[in-house]
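Participant: Provide a 3D model corresponding to the input given below.
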Amino acid sequence: MPGTTRAGSYRDVLLLPHALRTFVPALFGRLSYGLLPLSALFTIQQSTNSFATAGAAVAAFGLASLSMPLKARLVDRFSQRRVLPVLALLCALGLGLVASARTTNAALLVTLVGVTGVFAPPLGPSMRATWRLITEGTELKQRAYALDAICEESLYLGGPLIAGLLISFWSAPAALSCAAVLMVVGTLGMVATPVARHVAEQQTKGRFLDPGPLANSGLRRILLLIFFVAGGVSVAYVCVAGMAQREGQAGTAGFVEAAIGLGSVIGGLIWARRTHRRSHWTHLSGLIALLASAFLMASLAGNLIVLGVVMAVGGLAVAPLFVVSYLAADDLTPPHQRTEASTWINTINNLGSSAGSSMAGLAIDRTTPAHGFLAAALLLACVVLVVMRPRGGRWWRWLGGLSGLGRRGGRRR
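Facilitator: Modelled structure (predicted):
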């Protein structure tokens, strides 16, 4: 059997019943997350005159992402229509309070932002759940996931730009308020379609506090893999900033990071042109190897232009990595747990990124960005070896036994 065949077009995906009516509002809602970091950072910095407080507040919002799987379980159990609007309205209310706050109390603002993050609606996982529903009975799910990942990458490229323009020509609180409005309007539009009513008929059975999809060993291995990959990518991002700072061109770090995002969008477009037939773990090992190679070359880059080109090549693997991970999670979990499983991928990615950033920041103070890139490359190379050795010794099997990922029609719990 050949490794790939032609997939359906994006037009085929968007012409599916209710696809456009759901996806377009969902993109507006998810754009709010692209505006949030910068607008929240400057809103709180201007209020307290402290970047330390502003950074702590943004970190608190990110830490609240640990609640995402629980919210996804609520969506699985009670439907998107009943859960997402409530979460969006509460989160928007919190953002509005932050935008209008006149206090300089750092602890109060950090707490308010953290609590607001607890109510952030899981729009990405919910949209992927909708894609699963509307592509059922077709061969378009992989193409739909790729379209979703590409658009998400584009939102995170454009979101900071829009936030920057709003801050420059209006104000940071106004940008934060726009993020709140986008979240509510997008969420309400997303759940207004008949698809949301259909999802509402699917109820999760069993104890609410059971481990859910985490009981699946294959999914746990995927999450462990994502954690280390996210950590390595985050180290690379910090090293980009470190290299730009050392060359006295700190502002160019944004252009290099944009190159990574552009590479990710292009990679997603290329990946989606085919329907891939090889096992998920084969795809994962190849994509991670591409990232590792790019980071190795980055450690040898002599200037920021070469670094940008190398990182753009590495970015080709980012969107496909998430597409493959989401597809693997779908194959490993029963239908009523797939929204939560998808959310765990995002949550673990955030945790891995946080861990990588903290370690890289400490390391760069004591060494050079080149050493950081090299460390990230070695970490991902080790991950590739683990993924490619599913039948090795006991600890290899425990850490990297991804052979179950290749059984697309295998047993489900």
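
Participant: From here on, just use CA atoms for contacts and neighbour counts.
Facilitator: OK.

Participant: got the buried residues for the helix or strand hosting residue 97?
Facilitator: Assigned by DSSP states H and E, residue 97 falls within helix 80-100. Counting neighbours by 16 or more other C-alpha atoms under 10 Å, one finds that the buried residues in helix 80-100 are 80-99.

Participant: Another for comparison:
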Amino acid sequence: MAARPTVDNPVVPARVGYVSLLRTPGAWTFVLPAFVARLPYAMLSLGIVLLVFDTRGSYGTAGSVAAVAAVAQALVGPQTGRLADRFGQTAVLLPSVLVHAVSVGALIALALGHAPVWTLFATAAPAGASVPQIGAMVRARWVARLADRPRHLSTAFAFESVTDEFTFVVGPVLATAIATTVAPAAGLAAEAALTVLGGLAFAAQRGTAPARHPRAAGGNRVSALASPGVRLLAGSFLGVGTVFGAMQVSVTAFAEAQGQAGMSGTVYGVFAGGSMLAGVLYGMVAWRRSARERMLASYALLVLGCSTLWAMPDLTALAVAALCCGLAIAPTLITGYTLVETLVADGAKTEAFTWLTGAIGLGLAVGSTVAGQLIDLGGPRTGFLVPVAGAGLGLVALVTLRGLLVGSPARGRTVARSGADRRGALEPRCSPATLD
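Facilitator: Purely as a prediction, here's the structure:
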């Protein structure tokens, strides 16, 4: 009898292609609006930094305001995911996009009116808290759509991570281009408009939404954080977030110091482009190593890449170093999302995904704040010390507690909705994708 695949003892599965994945009935109806709706995620923090620096002249203040938005998103996002699991995605998305548009509009007005700094913090908080958790929601839709084809799930996660990285290529370039050619406020205004349009279009696709999991009367609430493995992955994604946050502020400051402020979005886009390229290639490999081993290897490469950023002499060299650093991002994220899906039950999947996304946002807040303060004190190069420190701590946690990343057989059956017809529910989710 063939051995059952597990996260730590993978059986190399048949290849599952991106084209085959996108032939899933209804896939395009939520993939396209999801792309539009999550594009602003890569624009919000950088848009806040550009606007607040233009009106206040301090990277420390700009980074702190962006950090408030990111912290609010990190703290509220998982609660939004929990509500989506319980009441449905549309019921959560509609009020979220409305609050987000109003909050961003207020932030723009206050910044341009040179209102007290505390008012910027007060409006940045609801702006961040109301960011629609599209990335987590679309992954939850893939889980629901592929319940009878678990081998396709890792392909879906690879596709979504590549899409995430593509938005991080386009988003910063778009925000910078609009802010520098039109007005600093225009970048944030575009972010709000895209959030509303994409969010409403995504919410309208009710037919592909996962089933609601209302709490039974007198029953215990399913919590994603009850899994130690989820907590560990969230901590490691916090380290990835510090890389994102510190890079945004540090690259902006470095480009300004070099007299090429308009190139900051391009350099950050190269960083995200490296991650996108790695995500595509990652999905083309028939991995024989377990997901846990791949997670440790990609995270170690991330730390190595971050360690070179501070020494770059000019923007060209920085772009090359950022490209190399970015190559480790997507493999880390893809593997993390693959692992976390095996650790939680159906009623907590959206929440689990939002904890990871929220951890990235919290790390982004920490990274942008610390980097901004270091830049104000010691110049733009000092900001690049933050990514290597944050990622290094994440690697230490992963190596030390790696045993927590193994789901129990019982949990695997719960995730797969049980049944002998769902053979290979765990590691086939780690199956590679191909460009067939």
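
Participant: what's the TM-score here?
Facilitator: Put the two chains on top of each other and the TM-score (TM-score structural alignment, normalised by the length of structure 1) is 0.81; 402 aligned residues with a C-alpha RMSD of 3.7 Å.

Participant: returning to that earlier point: check the fit of the helix holding residue 97 of structure 1 onto structure 2 and give the mean distance.
Facilitator: Its aligned residues in structure 2 lie a mean 2.2 Å from helix 80-100 of structure 1 after superposition (mean C-alpha distance after the TM-score superposition for structure 1).

Participant: Can you list the buried residues in the helix or strand just after that helix?
Facilitator: Once the chain leaves helix 80-100 of structure 1, the next helix or strand it forms, by DSSP H and E, is helix 106-118. Within helix 106-118 of structure 1, the residues that count as buried by 16+ other C-alpha under 10 Å are 106, 109-110, 112-118.

Participant: just the strands in structure 1 please.
Facilitator: Assigned strands in structure 1, in chain order: 4-6, 274-276 (criterion: DSSP state E).

Participant: Most tightly packed of these?
Facilitator: Greatest average neighbour count among these goes to strand 274-276 (a mean of 18), per mean count of other C-alpha atoms under 10 Å.

Participant: ok, average deviation of that strand from structure 2?
Facilitator: Superposing on structure 2 and averaging over aligned pairs (mean C-alpha distance after the TM-score superposition for structure 1), strand 274-276 of structure 1 comes out at 4.1 Å.

Participant: circling back: and of the buried residues of helix 106-118 of structure 1, the nearest to residue 268 of structure 1?
Facilitator: Taking C-alpha to C-alpha as the measure, residue 268 of structure 1 lies nearest residue 117 of the buried residues of helix 106-118 of structure 1, at 28.7 Å.

Participant: the helices in the stretch 101-250 of structure 2, which residues?
Facilitator: Per DSSP state H, counting those that start in this stretch, the stretch 101-250 of structure 2 carries helices over the ranges 117-129, 134-145, 153-181, 184-203, 228-257.

Participant: Can you give me the buried ones in the fourth one?
Facilitator: It stands for helix 184-203 of structure 2. For helix 184-203 of structure 2, the neighbour count (16+ other C-alpha under 10 Å) marks 184-196, 198-203 as buried.

Participant: before we move on, back to that, Serialize the helices of the stretch 101-250 of structure 2 to CSV and add fields for distance to residue 212 of structure 2.
Facilitator: Compiled in CSV, the helices of the stretch 101-250 of structure 2 are given as follows (distance: least, C-alpha to C-alpha, whole Å):
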stretch, distance to residue 212 of structure 2
helix 117-129, 22
helix 134-145, 11
helix 153-181, 20
helix 184-203, 14
helix 228-257, 22
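
Participant: do you know which of these lies nearest residue 216 of structure 2?
Facilitator: Closest to residue 216 of structure 2 of the helices of the stretch 101-250 of structure 2 is helix 134-145 (C-alpha to C-alpha; 20.5 Å).

Participant: on that earlier part again, compare the strands of structure 1 and give me the one nearest residue 383 of structure 1.
Facilitator: For the strands of structure 1, the distance to residue 383 of structure 1 is smallest for strand 274-276, at 21.9 Å, taking C-alpha to C-alpha.

Participant: Residue 237 of structure 1 contacts residue 257, doesn't it?
Facilitator: Yes. Under the criterion of C-alpha atoms under 8 Å, residue 237 of structure 1 makes contact with residue 257 at 7.2 Å.

Participant: Distance-wise, check the spatially closest residue to residue 194 of structure 1 that is not a sequence neighbour relative to residue 134 of structure 1.
Facilitator: Distances taken as C-alpha to C-alpha, 6 or more residues apart in numbering place residue 18 nearest to residue 194 of structure 1, at 7.6 Å, with adjacent residues excluded. Separation of residue 18 of structure 1 from residue 134 of structure 1 (C-alpha to C-alpha, to the nearest Å) stands at 8 Å.
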